[in-house]
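Participant: Sequence first, predicted model second:
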Amino acid sequence: MSQNYNNHKRFYPLFHFITIPLTVLGLGLAIYTVISIPNIVTGLIALAFVLILFTAFMARMFSLKAQDRAARAEEKLRYFILSGKPLPAQLRLRQIIALRFASDDELISLVDKTLSGNLSPQEIKKEIKMWRGDYHRI
């Protein structure tokens, strides 16, 4: 299936629909247990669930940051290959990430339009006529 604006967001089911909900449920049960049976063991269990949830979110954040850095580097190179000029420094990271969906034919004009109109990432994505799918980012 080809990507477009309506279906480009991706989820990793094991993380988004199993790990996080189960951890939140476990944290809720641990907090309930701490309230109903307050002792050191239930307190440590609740603390463990807080740490697990925090670790899961931090791991997700770190992986997204690494993917953002890679996408920024790819788009800088692609823009340079297409235009012979460096990607304008005024672009924000979120704008660059959104521009990765633009085809080679429309990238340069869309960068110009983004700079002149200070388009948001959502506006950039909506402006794209020939969608270039990103099937690797999760």
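Facilitator: Alright, I've got the coordinates.

Participant: switch to C-alpha atoms for all contacts and neighbour counts from now on
Facilitator: OK.

Participant: list the buried ones in stretch 102-122?
Facilitator: Going by neighbour count (16 or more other Cα atoms under 10 Å), the buried part of stretch 102-122 is 102-104, 107-108, 110-111, 114, 118-119, 121.

Participant: Next: stretch 39-51.
Facilitator: Buried residues in stretch 39-51, counted by 16+ other Cα under 10 Å: 42-43, 45-46, 49-50.

Participant: Same check on stretch 85-97?
Facilitator: Counting neighbours by 16+ other Cα under 10 Å, stretch 85-97 gives 87, 95-97 as buried.

Participant: returning to what we had before: with respect to residue 136, which of the buried residues of stretch 102-122 is nearest?
Facilitator: Of all these, residue 136 sits closest to residue 102, with 15.7 Å by Cα to Cα.

Participant: gap between the closest one and residue 14?
Facilitator: Applying Cα to Cα, to the nearest Å, the value for residue 102 to residue 14 is 29 Å.

Participant: And residue 121, by the same measure?
Facilitator: Applying Cα to Cα, the value for residue 121 to residue 14 is 27 Å.

Participant: take a look at this one as well, against the first:
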Amino acid sequence: MTGQNFTNHKRYASGYHFLLSLLLLAGFAASIVNVIKQWQTANFMGAFLILLLFICGFQIFWYMRSFPLKAQDRAIRAEEGLRYFILTRQPLDSKLTIAQITALRFAPDDELIPLTTRTLAENLSSDEIKKAIKNWRADHHRV
């Protein structure tokens, strides 16, 4: 496996991120066209229910991804808080956002403390934090 860095650390599940989103979008568009065509007929209710199912599908698609990510964010916050405490004997500053903490997880132990201090001083974004890391600490468990 090649080393992880800023340019290749993002992971996508092709079937989910690309195929399913494309299929939902195509079905949603087709169901809107169907509702418009069936507007004045007796079949309007069936067309409307199909549209409603695609709207529900989009909701499921969104929340199926966001709920596990929130759980992963909580785990990362706890793990990085513990790692920072072990290194400094101080808790991680509560001013750090979850996006900053998830970016800091890629920093090795010797870069974590100075990068955390810099992040707090300059309010670095997650991309700025990741770009500032010299020796990337890979995380292959998050999709």
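Facilitator: Okay, I see it. In this text the structure is predicted, and so the values were computed from the model without any measurement.

Participant: Quantify their similarity with the TM-score.
Facilitator: Once superposed, the chains reach a TM-score of 0.96 (TM-score structural alignment, normalised by the length of the first structure), with 138 aligned residues with a Cα RMSD of 0.9 Å.

Participant: ok so, going back, reformat the buried residues of stretch 85-97 of the first structure as JSON lines; add distance to residue 126 of the first structure and secondary structure.
Facilitator: Formatted as JSON lines, the buried residues of stretch 85-97 of the first structure follow (distance: Cα to Cα, whole Å; DSSP: H, G, I helix; E, B strand; the rest coil):
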{"residue": "87", "distance to residue 126 of the first structure": "21", "secondary structure": "coil"}
{"residue": "95", "distance to residue 126 of the first structure": "12", "secondary structure": "helix"}
{"residue": "96", "distance to residue 126 of the first structure": "14", "secondary structure": "helix"}
{"residue": "97", "distance to residue 126 of the first structure": "14", "secondary structure": "helix"}
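
Participant: how far out from the middle of the chain is the strand or helix carrying residue 29 of the first structure?
Facilitator: If you go by DSSP states H and E, residue 29 of the first structure is part of helix 20-36. Distance, stretch centre to chain centre, for helix 20-36 of the first structure: 27 Å (Cα atoms, centre = their mean, to the nearest Å).

Participant: residues in contact with it?
Facilitator: Helix 20-36 of the first structure has contacts (Cα atoms under 8 Å, 6 or more residues apart in numbering) with 42-43, 45-46, 49-50, 52-53, 56.

Participant: which ones among the buried residues of stretch 39-51 of the first structure are found in strands?
Facilitator: Among those, none falls in strands (DSSP state E).

Participant: Between those, which sits nearest residue 60 of the first structure?
Facilitator: Using Cα to Cα, those come closest to residue 60 of the first structure at residue 50, 15.5 Å.

Participant: residues contacting that closest one?
Facilitator: Per Cα under 8 Å, 6+ apart, neighbours of residue 50 of the first structure: residue 27.

Participant: returning to what we had before: okay if I get the buried residues of stretch 85-97 of the first structure as CSV plus distance to residue 60 of the first structure?
Facilitator: Compiled in CSV, those are given as follows (distance: Cα to Cα, whole Å):
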residue, distance to residue 60 of the first structure
87, 28
95, 21
96, 20
97, 17
